[in-house]
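**Q** Compute the structure for the input listed below.
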Amino acid sequence: MSDTAQSIWTSEGTAPARVRDYVDLLKPRVMSLVVFTGLVGVMIAPVHIHPFEAFLAVLAIALGSGAAGAINMWYERDLDALMTRTANRPLPAGRVAPDDALGLGVLLSIFSVLLMALATNFVAAALLTAAILFYVFVYTIWLKRRTPQNIVIGGAAGAFPPMIGWAAATGDVSAVGLSLFLLIFLWTPPHFWALALYRSDDYRRAGVPMLPVVAGPRETKKQMLFYTLILVPVALAPTLLGAVSWLYGIVALVLGVGFIAHAVIVWLAADDRRGHGAARRMFKFSLLYLAVLFAALPLDRLVVGRLLGGLVGG
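**A** Here you go, the predicted structure:
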């Protein structure tokens, strides 16, 4: 192969990887959960908006989440380089320049808020602004390196999307929107602490004061169990507030019992490789828990609506 051909091949071969690196800066896995919960907030709101407006609202939520993720990666690139789980991210691996990551994050932040304001309303745009600023300044810059309660307080940033979606449709923040916020806020600590239990060496090496590193596994497991217990009544709030029926409520109860069972197993497990396996399983279940719970909200509306429609029609 000639030098020219080799040069063309190398350039073309690396282009998709470079695009993928910029996509990775936006934390697409986190974004997918944010998009889903934000969409659910739009779907179960009592006010229906045009599908295109709903699409733009969810797009703004996605871009805002990605923007915060890019700024987070820019600020934490030194920590990411020390942790096995994150060492191959675009910044510590040297595939993206820090200034490019910061610029992308700032531009997307501004664009996402403007898009939300123009497509829906200023309440939703204000909430999106608050979510981005909270994740960047409160969680990333202030809390993460200073306190083991980083993920407890910082979890508020990830709890905004369903409330933003609700506000995009209604123009306000109701008790139901707040209950969805609180649900994710209380789900976040046991979810991340399960990860931190079996990744504690990573956090210790990077000097991040996650609870298992600072307080030890036993205290972490106790708090994980506590949070799964108080999640049960909070998860039932949409039913108790009349937003959905007991079809969703039953799903929430079953999932809540499952989450508690995983927390008990982690509590009883030894602090060794087998215990790490229990924590890993709880982490995976926590993802399933939130996904199924939020999927049950619009499904409840659909099923119950059709049943009521059939009864009225009959």
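**Q** C-alpha from now on. contacts and neighbour counts both.
**A** Fine.
**Q** give me the element the nearest residue to residue 45 once chain neighbours are set aside is part of.
**A** For residue 45, ignoring the flanking residues on the chain, the nearest one in space by CA to CA, 6 or more residues apart in numbering is residue 166 at 5.5 Å. Counting by DSSP states H and E, the element that carries residue 166 is helix 156-170.
**Q** Second chain to compare with the first, below:
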Amino acid sequence: MTEVSVNAVSRDYEPTFGDYVALLKPRVMSLVVFTALAGLLVAPGGLHPFEGFTAILFIALGAGASGALNMWYDADIDAVMRRTAKRPVPSGRVEPGEALAIGVALSGISVVMLALATNLFAAGLLAFTIFFYAVIYTMWLKRWTPQNIVIGGAAGAFPPMIGWAAVTGGVSIESALMFALIFMWTPPHFWALALFMKSDYDDAGVPMLTVTHGRPATRRHILAYTVLLAPVGVWLALTPVGGPVTLIVAVALNAWFLKGAVDIWRRDEAAAEADNYKTEKAFFRFSLYYLFAHFGALMIDAALRTWGGL
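**A** All right, here's what the predicted structure looks like:
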């Protein structure tokens, strides 16, 4: 995996701070931080603000470590996909060995420091999440099965459970539902992207569902997983961590998401190509806000309970 060609970057190039930040996948990290913060804030008991800040900091570092390890291992396929070719490792701005070293170092630091800042259970859950994403998903599932996104989605679903565990030292039905919300959201989110990225996954040899089963099957799967996702958000709103804001947001978001999935299911490739995948792109863009709105609503309800006596 270290034999990666350097794309149009001089060997004398010195990586910048921005290159190393990009190595940690800051966009993914932002979602990890937000959902982990939600899990931490809605958990019963609460943490001292400084403990809470350090917990989120080390969860974020763990997410960054996963991103660095993913970029190190996937540099070969990243180099041939338009969406990922400009990442630090395939573009040659960061050496593969550097990415590996940073990923391993941040993994150890984040897990040990989270254990010291909160508890061993939360740290163990973070360690398992890093291992799951870097090894189970990146090194095995992604290149082996079209269910890579389904099973691998668990890695992105753990952060709110880790935030909850940092406060409570365990898991509960509420944290399990937060996990399930992200887990069920991940397949339609990524499959919508795969529909309009067209040949990227074919070129890279990644067995995405669009490659192995075709686009009509992918459209059916998007609808099926969206139907399964909708009740999870409503159920979460009806638990003690939910409330009126979460319930309203869950009903509205999932109604729109279901409509988008039905629209995608009804379309064929000729219609999609005619309007440059307008419906699929709109569904994907909305999915980016879906989780932020859900978890934001949870935090608003938590604030209302604390400050307003609801």
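**Q** The residue nearest to residue 45 of the first structure: how many residues sit nearby?
**A** 28 (other CA atoms under 10 Å).
**Q** chain center to the top helix by length along the second structure: distance?
**A** Counting residues, the longest helix found in the second structure (DSSP state H) is helix 278-308. Per CA atoms, centre = their mean, to the nearest Å, the displacement of helix 278-308 of the second structure from the mean C-alpha position of its chain is 14 Å.
**Q** now do stretch 231-241 of the second structure
**A** Centre to centre, stretch against its chain (CA atoms, centre = their mean), the figure for stretch 231-241 of the second structure is 20 Å.
**Q** Buried residues of the helix holding residue 166 of the first structure, list them for me.
**A** Buried residues in helix 156-170 of the first structure, counting neighbours by 16 or more other CA atoms under 10 Å, are found at 156-170.
**Q** same deal with stretch 281-290 of the first structure?
**A** In stretch 281-290 of the first structure, counting by 16+ other CA under 10 Å, buried: 281, 282, 283, 285, 286, 289, 290.
**Q** Just name the closest of those to residue 176 of the first structure, please.
**A** Among those, residue 290 lies closest to residue 176 of the first structure (CA to CA), at 16.5 Å.
**Q** Whatever residue of the second structure lines up with that closest one and residue 70 of the second structure, how far apart?
**A** The equivalent of residue 290 of the first structure in the second structure is residue 291 (alignment by TM-score structural alignment). Going from residue 291 of the second structure to residue 70 of the second structure by CA to CA, to the nearest Å gives 23 Å.
**Q** same thing with residue 223 of the second structure?
**A** Taking CA to CA, one finds residue 223 of the second structure at 29 Å from residue 70 of the second structure.
**Q** what does residue 175 of the second structure give?
**A** Distance of residue 175 of the second structure to residue 70 of the second structure, given as CA to CA: 26 Å.
**Q** sorry, back to before: can I assume the residue nearest to residue 45 of the first structure is in contact with residue 41?
**A** Yes: at 4.5 Å, residue 166 of the first structure and residue 41 qualify as touching, with contact defined as CA atoms under 8 Å.
**Q** intersection of neighbour lists for these two?
**A** Listed as contacting both residue 166 of the first structure and residue 41 by CA atoms under 8 Å, 6 or more residues apart in numbering are residue 177.
**Q** and residue 268 of the second structure, how many neighbours does it have?
**A** By other CA under 10 Å, 12 other residues sit near residue 268 of the second structure.
**Q** Looking for the alignment partner of it in the first structure.
**A** By TM-score structural alignment, residue 268 of the second structure lines up with residue 270.
**Q** Tell me the secondary structure at its match.
**A** coil (DSSP: H, G, I helix; E, B strand; the rest coil).
**Q** before we move on, what about residue 208 of the first structure?
**A** Per three-state DSSP, residue 208 of the first structure ends up coil.
**Q** Please tell me how far it sits from residue 50 of the first structure.
**A** Applying CA to CA, the value for residue 208 of the first structure to residue 50 of the first structure is 44 Å.
**Q** what does residue 266 of the first structure give?
**A** 45 Å.
**Q** what's the answer for residue 238 of the first structure, then?
**A** 24 Å.
**Q** ok, the two, which is more surrounded?
**A** residue 238 (23 against 8).
**Q** give the contact list for that one.
**A** 176, 179, 180, 244.
**Q** Residue 185 of the second structure: neighbour count?
**A** 23.
**Q** In three-state terms, label it for me.
**A** helix.
**Q** shouldn't residue 161 of the second structure be in contact with residue 178?
**A** Yes: the criterion here is CA under 8 Å, and residue 161 of the second structure meets it with residue 178 at 7.3 Å.
**Q** Work out for me the element residue 52 of the second structure sits within.
**A** helix 49-73.
**Q** Against which helices or strands is that helix packed?
**A** helix 17-23, helix 26-42, helix 96-117, helix 120-131, helix 159-168 (3 or more CA pairs under 8 Å, 6 or more residues apart in numbering; DSSP states H and E).
**Q** Out of these, indicate the one that is most buried.
**A** The highest average neighbour count among these, using mean count of other CA atoms under 10 Å, belongs to helix 159-168 at a mean of 28.
**Q** State the span of the first structure onto which that one is aligned.
**A** So helix 159-168 of the second structure is aligned with residues 161-170, judged by TM-score structural alignment.
**Q** Could you report the distance from residue 128 of the second structure to residue 148 of the second structure?
**A** Distance from residue 128 of the second structure to residue 148 of the second structure, counting by CA to CA: 18 Å.
**Q** Same check on residue 291 of the second structure?
**A** Taking CA to CA, one finds residue 291 of the second structure at 21 Å from residue 148 of the second structure.
**Q** same question, residue 188 of the second structure
**A** With CA to CA as the criterion, residue 188 of the second structure and residue 148 of the second structure are 13 Å apart.
**Q** ditto for residue 14 of the second structure
**A** 35 Å.
**Q** More neighbours: those two, which one.
**A** More crowded of residue 14 of the second structure and residue 148, by other CA under 10 Å: residue 148, with 21 against 11.
**Q** What residue in the first structure is paired with that one?
**A** The equivalent of residue 148 of the second structure in the first structure is residue 150 (alignment by TM-score structural alignment).
**Q** Likewise for residue 185 of the second structure?
**A** Aligned partner of residue 185 of the second structure by TM-score structural alignment: residue 187.
**Q** Now do the contacts for that match.
**A** 227, 228, 231, 286.
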